[in-house]
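Chemist: generate coordinates for the sequence data below:
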Amino acid sequence: MDILKIERLYTIEDYLEELSELLIKTVEDGASIGFLSPMESLVALNYWKTVLSPEVTLLVAKSNNKIVGSVQLHLSTKQNGSHRAEIAKLMTHPKYRRSGIGRLLMQKSEEIARNEGRSLIVLDTREGDPSNFLYTSLGYSRAGRIPDYAKSVNGELAATIFYYKNH
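Modeler: This next block holds a predicted model:
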């Protein structure tokens, strides 16, 4: 039986290879998270090296001590935004999808946001992706749609949907 746990990473060096593999597999599977397939290992490694900062919380999901998912919580540093946070780059390894990992990562992110005094959470996702169902099932409200927001690997442009949640 797999043992699943959610952990916050404070350093990234020991996890660079696993996180890079997660990012590459997620992008190869078609996720719209800012990168296009095929993705080179060096691009993934360089990305992860820049993620951690005081305003970014990085959570990972581990199954039997192997990283199978991640999410970032970005705390707004603007004076007029000290009450809000943004969810970014929610990823679940394709082999582990539909097992509740994304939901657990989101719930832990929301808990951290509350503990940081953030009453508003925002996020966006490509229109039509399964993640839209996850976000609405967690109580996120649709704020709007922007057409032609993200380019796919074949050059087509897709809309993105913005969501928010007050808590």
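
Chemist: CA atoms for contacts and neighbours, from now on please.
Modeler: Will do.

Chemist: where does residue 118 land in three-state SS?
Modeler: Following DSSP: H, G, I helix; E, B strand; the rest coil, residue 118 is assigned to coil.

Chemist: the most centrally placed residue in the chain: which element?
Modeler: For the chain, the residue lying nearest the average C-alpha position, counting by CA atoms, centre = their mean, turns out to be residue 90 (1.9 Å). Under the criterion of DSSP states H and E, residue 90 resides in strand 84-92.

Chemist: which strands or helices does that strand pack on?
Modeler: Judged by 3 or more CA pairs under 8 Å, 6 or more residues apart in numbering; DSSP states H and E, the packing partners of strand 84-92 are helix 16-28, strand 66-75, helix 101-115, strand 120-126.

Chemist: now do that strand: distance to the chain's middle.
Modeler: 4 Å (CA atoms, centre = their mean, to the nearest Å).

Chemist: following up with a second sequence; could you model it the same way so I can compare the two?
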Amino acid sequence: MNNDITVRRVGANEASGYIEALADVLIDCVEGGASVSFMLPIPRQKAVEFWTRVAHGVARNERILLVAQSAEGHVLGTVQVVIDQPENQTHRADIAKMLVVRRARRRGIAQRLMTAADAAARAAGKSVLVLDTVTGGDAERLYERAGWQRVGVVPNYALMPDGTLCGTTFFHKQLV
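Modeler: Just a heads-up that it's a prediction; the model follows:
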């Protein structure tokens, strides 16, 4: 792992200042084939609008936003912990939009983001985490190495950015 990478929680007052950099990360990942709710071509305005909504969610304490930055301050990755849940699920959180730019992959950044997400969820009083990912993708191995348990696969659940169908694998992690 690189010691020149910092993973930190972005506060409510600073989240809007990260929108442009996070839009760059999202666009890079979608253009690289990541199935993360967006289709090709992904207009910059759509990415900016998404991260603006995320920043508002951070300000409302509905989600925790974590970023991985280089020593120079470049945002290389991100993950969210969605803590706003229905009243019968307040013990749980969703992990969303775990993204690392292509040029920074295979450097342990995703692993560090997921470790930070676990810690942030614990600090928020969460004991169960859930997420979903493309079946057969690199992220499946990452989550399994990080102690996540595979729940199952739903075939043809989503679309890849190019429009082809893909299966989705669901995972959970017990933090207690």
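
Chemist: one step back: the residue nearest to the centre of structure 1 is in contact with residue 102, isn't it?
Modeler: Yes - the criterion here is CA atoms under 8 Å, and residue 90 of structure 1 meets it with residue 102 at 7.0 Å.

Chemist: what is in contact with the two at once?
Modeler: Shared contacts of residue 90 of structure 1 and residue 102 (CA atoms under 8 Å, 6 or more residues apart in numbering): residue 69.

Chemist: who's in contact with the equivalent of residue 121 of structure 2 over in structure 1?
Modeler: In structure 1, the residue matched to residue 121 of structure 2 (TM-score structural alignment) is residue 113. Contacts of residue 113 of structure 1 were listed using CA under 8 Å, 6+ apart, and they are 73, 75, 85, 119, 121.

Chemist: by neighbours, which of these wins?
Modeler: When the contacts of residue 113 of structure 1 are compared by neighbour count (other CA atoms under 10 Å), residue 85 ends up highest, at 28 neighbours.

Chemist: let me see the contact set for that residue.
Modeler: Listed by CA under 8 Å, 6+ apart, the contact set of residue 85 of structure 1 reads 73, 74, 75, 76, 113, 118, 120, 121, 122.

Chemist: try it again at 10 Å.
Modeler: Residues in contact with residue 85 of structure 1 (CA atoms under 10 Å, 6 or more residues apart in numbering) are 55-56, 73-77, 109-110, 112-114, 116-123, 164.

Chemist: need the counterpart of it in structure 2.
Modeler: Residue 85 of structure 1 maps onto residue 93 of structure 2 when the alignment is built from TM-score structural alignment.

Chemist: if I look at that match, how far off is residue 62 of structure 2?
Modeler: Going from residue 93 of structure 2 to residue 62 of structure 2 by CA to CA, to the nearest Å gives 10 Å.

Chemist: shared neighbours of those two, anything?
Modeler: Counting by CA under 10 Å, 6+ apart, the contacts common to residue 93 of structure 2 and residue 62 are 81, 82, 83, 84, 85.

Chemist: wait, the fourth one sits on residue 61?
Modeler: Yes - shown here, residue 84 of structure 2 and residue 61 form a contact pair, counting by CA atoms under 10 Å, at 7.6 Å.

Chemist: tell me which of these two has more neighbours.
Modeler: residue 84 (18 against 14).

Chemist: list the contacts of the strand or helix carrying residue 149 of structure 1.
Modeler: Taking DSSP H and E as the definition, residue 149 of structure 1 sits inside strand 141-151. Strand 141-151 of structure 1 is touched from outside by 32-36, 122-127, 132, 135-136, 156-166, with contacts defined as CA under 10 Å, 6+ apart.

Chemist: in structure 2, what stretch matches it?
Modeler: Here strand 141-151 of structure 1 aligns to structure 2 at residues 149-159, judged by TM-score structural alignment.

Chemist: quick check: the matching stretch compared with structure 1, mean distance?
Modeler: Compared with structure 1 after the fit, stretch 149-159 of structure 2 shows a mean deviation of 0.8 Å (mean CA distance after the TM-score superposition for structure 1).

Chemist: give the buried residues for that stretch.
Modeler: Along stretch 149-159 of structure 2, these residues count as buried under the neighbour rule (16 or more other CA atoms under 10 Å): 150, 153, 158, 159.

Chemist: equivalent analysis for stretch 50-63 of structure 1, please.
Modeler: Across stretch 50-63 of structure 1, burial judged by 16+ other CA under 10 Å covers 52, 56, 57, 58, 59, 60, 61, 62, 63.
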